[in-house]
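**Q** predicted model and sequence below, questions to follow.
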Amino acid sequence: MENCDDVLRLVLRIDFPPDNRLGHGKIRLLELIASTGSISAAGRAMDMSYRRAWLLVDALNSMFSRPVVESQRGGKQGGGAALTEFGNELLHTYRHMQEKLEKAVKPELDWLEKNRSQSSDAGQ
């Protein structure tokens, strides 16, 4: 089986003018928030600080007309975070777009894979 790091992969990134982006990093953060129920745990899983994860969540919530993530401060029940219904729709929509894009360019990716250099230092 091939190592995922050794296979060409397509990355979907959507630029929101003037300076916001939606891509695999923010989407992965949302997936981890959904599975852990925590912004800090999701950030740790991605080797980022809580502050960085929180800033990305804040950016996501600012990019759309509806909130993507809702958080609850700590206390007796402890803190936590969850995707809103819209956040779940966003996650599903992004993954669907990614699948469609990958299918649409599969022949070209296969061609690139077939013709790329196998040298470990190619492109450096």
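**A** Great, that's in hand. Numbers count the residues shown, from 1 in each chain.

**Q** switch to C-alpha atoms for all contacts and neighbour counts from now on
**A** Fine.

**Q** which element is E70 on?
**A** E70 is located in strand 69-72, with elements delineated by DSSP states H and E.

**Q** skip ahead from the helix ranked longest in the chain and say which helix or strand is next.
**A** Across the chain, the longest stretch assigned as helix under DSSP state H is helix 85-104. Tracing the chain C-terminally past helix 85-104 and defining elements by DSSP H and E, one meets helix 106-115 next.

**Q** next, the angle from that next one to helix 85-104.
**A** Relative orientation of helix 106-115 with respect to helix 85-104: 60 degrees, computed using axes from the mean of the first three to the mean of the last three C-alpha atoms, to 10 degrees.

**Q** distance between helix 106-115 and the chain's centre?
**A** The gap between the average C-alpha position of helix 106-115 and the chain average comes to 24 Å, counting by C-alpha atoms, centre = their mean, to the nearest Å.

**Q** same deal with stretch 74-85?
**A** 21 Å.

**Q** centroid-nearest residue for the protein?
**A** Among the residues of the chain, I27 comes closest to the average C-alpha position under C-alpha atoms, centre = their mean, at 2.3 Å.

**Q** next up, the contacts around it.
**A** If you count contacts by C-alpha atoms under 8 Å, 6 or more residues apart in numbering, I27 has them with L91, Y94.

**Q** same question for L30.
**A** The neighbours of L30, taking C-alpha under 8 Å, 6+ apart as the test, are L83, G87, L91.

**Q** on that earlier part again, after whichever strand or helix holds the residue nearest to the centre of the chain comes which helix or strand?
**A** With elements taken from DSSP H and E, the one containing I27 is helix 24-36. For helix 24-36, the following helix or strand on the C-terminal side (DSSP H and E) is helix 39-45.

**Q** put this next to the previous one:
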Amino acid sequence: MCPPKPDRDGTCMAVRDFGIEVSMTNPTAAPSCLRIRILFGEDAMLGPGKADLLERIRDTGSIAAAGRSMAMSYKRAWMLVEEMNGAFKDPLVDSTRGGSKGGGARLTETGAEVLHQYRKLEEIMAEAGAARINVIRSLLRDMSDEK
């Protein structure tokens, strides 16, 4: 899985969560990864951000908590969930309103399957593209001495 974009404070979630160190000044030392975005026409797409959001909803049971963990507002997270729910035959996320019993969210069976298939596609594409990525990486300029 690719390291995500930096949070508002400039740190990368991957660095915080997984102890991965990424050199932004030396791209030849940074880990390579593919970011896959699937376009299903003009109005429907699935990419790494939405997949990460689904994963975090699954793990936290909350759209708000999932959004916060990605430095995303609740409104933005909710909008993305609504977008995904509207794009598929069946909703990907089922949510219950807050209140005295509290609210929550969970992936539906379809949501879990979409996430599983997307992550599997990432693995397959990374394996299939590894040799070509290494060739492209070897052509990158080392910028570590330029600071």
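**A** Cool, the structure landed. Computed from a predicted structure; not experimentally measured.

**Q** re the thing from before, what about the longest helix of the first structure, how far off from the second structure?
**A** In the superposition with the second structure, the average deviation recorded for helix 85-104 of the first structure is 0.6 Å (mean C-alpha distance after the TM-score superposition for the first structure).

**Q** in the second structure, which residues correspond to that helix?
**A** When helix 85-104 of the first structure is aligned against the second structure using TM-score structural alignment, it corresponds to residues 109-128.

**Q** the residue lying farthest from the centre of the first structure: which element?
**A** Checked against the mean C-alpha position of the first structure, the extreme residue using C-alpha atoms, centre = their mean is K76, at a distance of 31.0 Å. Assigning secondary structure by DSSP H and E places K76 of the first structure outside every helix and strand.

**Q** that one maps to what in the second structure?
**A** With TM-score structural alignment as the criterion, K76 of the first structure lines up with S100 in the second structure.

**Q** who's in contact with that match?
**A** Taking C-alpha under 8 Å, 6+ apart as the test, S100 of the second structure contacts no residue whatsoever.

**Q** mind checking the SS state of the corresponding residue of the second structure for D58 of the first structure?
**A** Under the alignment (TM-score structural alignment), D58 of the first structure pairs with E82 of the second structure. Secondary structure state of E82 of the second structure, per DSSP: H, G, I helix; E, B strand; the rest coil, is helix.

**Q** now, which of the contacts of L30 of the first structure sits nearest L112 of the first structure?
**A** Minimum distance to L112 of the first structure across the contacts of L30 of the first structure is 28.4 Å, recorded for L91 (C-alpha to C-alpha).

**Q** just list the residues touching that closest one, thanks.
**A** I27, L30, E31.

**Q** which of those also appear as contacts in the second structure?
**A** Of those, the ones still in contact in the second structure (both residues aligned by TM-score structural alignment, their matches' C-alpha atoms under 8 Å) are I27, L30, E31.

**Q** reformat these as a markdown table; add distance to I39 of the first structure.
**A** Output for those, formatted as a markdown table (distance: C-alpha to C-alpha, whole Å):
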| residue | distance to I39 of the first structure |
| --- | --- |
| I27 | 13 |
| L30 | 9 |
| E31 | 11 |
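
**Q** from those residues, pick the one nearest L112 of the first structure.
**A** The shortest separation between L112 of the first structure and any of those is 26.0 Å, and it belongs to I27 (by C-alpha to C-alpha).

**Q** quick one: that closest one from D15 of the first structure, how far?
**A** In this structure, I27 of the first structure and D15 of the first structure are 14 Å apart, going by C-alpha to C-alpha, to the nearest Å.

**Q** which is the next helix or strand following the strand holding E70 of the first structure?
**A** Read in the C-terminal direction, the helix or strand following strand 69-72 of the first structure is strand 80-83, with elements assigned using DSSP H and E.

**Q** which outside residues touch that next one?
**A** By C-alpha under 8 Å, 6+ apart, the surrounding residues in contact with strand 80-83 of the first structure are 30, 33-34, 37-39, 68-74.
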